[in-house]
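Next come a sequence and a model predicted from it.
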Amino acid sequence: MKIQMTSIFVDDQAKALHFYTEILGFVKKHDVPVGETDRWLTVVSPDDPGGTELLLEPASHPAARTYRDTLVKDGIPLAQFAVDNVRTEYERLRRLGVRFTQEPTDMDTVTTAVFDDTCGNLIQIATQPQ
């Protein structure tokens, strides 16, 4: 068994697609219309195009919005992405205008930072020492 897909709830799929591809560097995998306004929209890592997909799912359901907004209010990231070096990625993303809610922080076995994805979520990046 393996994780094939996971999702995050976003306010605006077009804005999310721009942020996740143009800023974070993911690659669009699927973009299929669903209904009048929504899309089955997934992105993947360019380093693993056959790997786990991230579904940029509309946050239109009231339960999804409440869940996501409560996490943001409490400062809890909805997802975590692995990066080679948190400090390097933090500087790259800051130069692109990404707003961080937590600067790179060294913990015992991991270094993390948290940013706002502009689509309603907090996302954590992490590096574990080799």
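All right, it came through fine. Numbering: from 1, shown residues only.

going forward, measure contacts and count neighbours with C-alpha atoms only.
Will do.

got the residue ranges for the strands in the protein?
5-10, 27-34, 38-44, 53-58, 79-82, 100-106, 111-116, 122-127 (DSSP state E).

structure B:
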Amino acid sequence: MTIRIGLTSVLVDDQEKALAFYTGVLGFVKKEDVPMGRHRWLTVVSPKDPGGVELVLEPDEHPAARPFKDALVADGIPYTSFTVDDVHREYERLAGAGVRFTQPPVSLGPVTIAVLDDTCGNLIQILHKAA
């Protein structure tokens, strides 16, 4: 039996705003958009791997979600990480698009990271591994 990750999620305060940021700024593409009452089953994927792991833009309405997210942000802890080909190049591209970073690129041995604000209540780390 092989287990693999098919879905992961990020808790967002506004699905439409999240979709605009994750597609229009970060560069993901929308995969699923299914109405579910007041919310949607809304996923995005990497354009380089449209059949790969889907990121669910999950509403943060559970009573524990916002305090959890607020605590992570207050402590500067990213909610999740995304891999990029070159953190420095992606930092320049995103900063040029108006994205606010809480941590500019920094080398941490085998990885280089930067941390950005996703405008939906989360800090997101981007990283690349040294060759």
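Cool, got the structure. Since this is a predicted model, take the numbers as computed values, not measurements.

Any idea what the TM-score is?
Remark: TM-score between the superposed chains equals 0.98 [TM-score structural alignment, normalised by the length of the first structure]; 129 aligned residues with a CA RMSD of 0.5 Å.

just to revisit the earlier point, can I get the strands of the first structure in TSV including distance to residue 71 of the first structure and mean neighbour count?
Below are the strands of the first structure laid out as TSV (distance: least, CA to CA, whole Å; neighbours: other CA atoms under 10 Å):
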stretch	distance to residue 71 of the first structure	mean neighbour count
strand 5-10	12	17
strand 27-34	26	14
strand 38-44	22	20
strand 53-58	17	22
strand 79-82	11	12
strand 100-106	13	16
strand 111-116	12	21
strand 122-127	8	22
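
Ok, which of these comes nearest residue 89 of the first structure?
Smallest distance to residue 89 of the first structure across the strands of the first structure (CA to CA): 8.5 Å, for strand 122-127.

distance from the closest one to the second structure after superposition?
For strand 122-127 of the first structure, the mean deviation from the second structure after alignment is 0.3 Å (mean CA distance after the TM-score superposition for the first structure).

what is the orientation angle of that strand with strand 100-106?
20 degrees (axes from the mean of the first three to the mean of the last three CA atoms, to 10 degrees).

ok now strand 122-127 of the first structure, how far from the chain's centre?
Centroid displacement of strand 122-127 of the first structure relative to its chain, using CA atoms, centre = their mean, to the nearest Å, is 8 Å.

Residue 19 of the second structure - how many residues pack around it?
The number of residues packed near residue 19 of the second structure is 21, by other CA atoms under 10 Å.

Pretty sure it sits against residue 56.
No. Contact criterion CA atoms under 8 Å: residue 19 of the second structure and residue 56 do not qualify, at 10.1 Å.

Regarding the first structure, what is its longest helix?
As assigned by DSSP state H, the longest helix anywhere in the first structure is helix 62-73.

Figure out how far that one is from the centre of its chain.
15 Å.

ditto for stretch 35-43 of the first structure
Relative to its parent chain, stretch 35-43 of the first structure has a centroid offset of 17 Å by CA atoms, centre = their mean.

Stretch 114-126 of the first structure now?
Taking mean C-alpha positions (CA atoms, centre = their mean), stretch 114-126 of the first structure and its chain are 6 Å apart.

just to revisit the earlier point, so which of the strands of the first structure gets nearest residue 67 of the first structure?
For these, proximity to residue 67 of the first structure was assessed by CA to CA; strand 5-10 is nearest, at 9.6 Å.

sorry, back to before: and the angle from the longest helix of the first structure to strand 111-116?
Going by the same axes, to 10 degrees, helix 62-73 of the first structure makes 130 degrees with strand 111-116.
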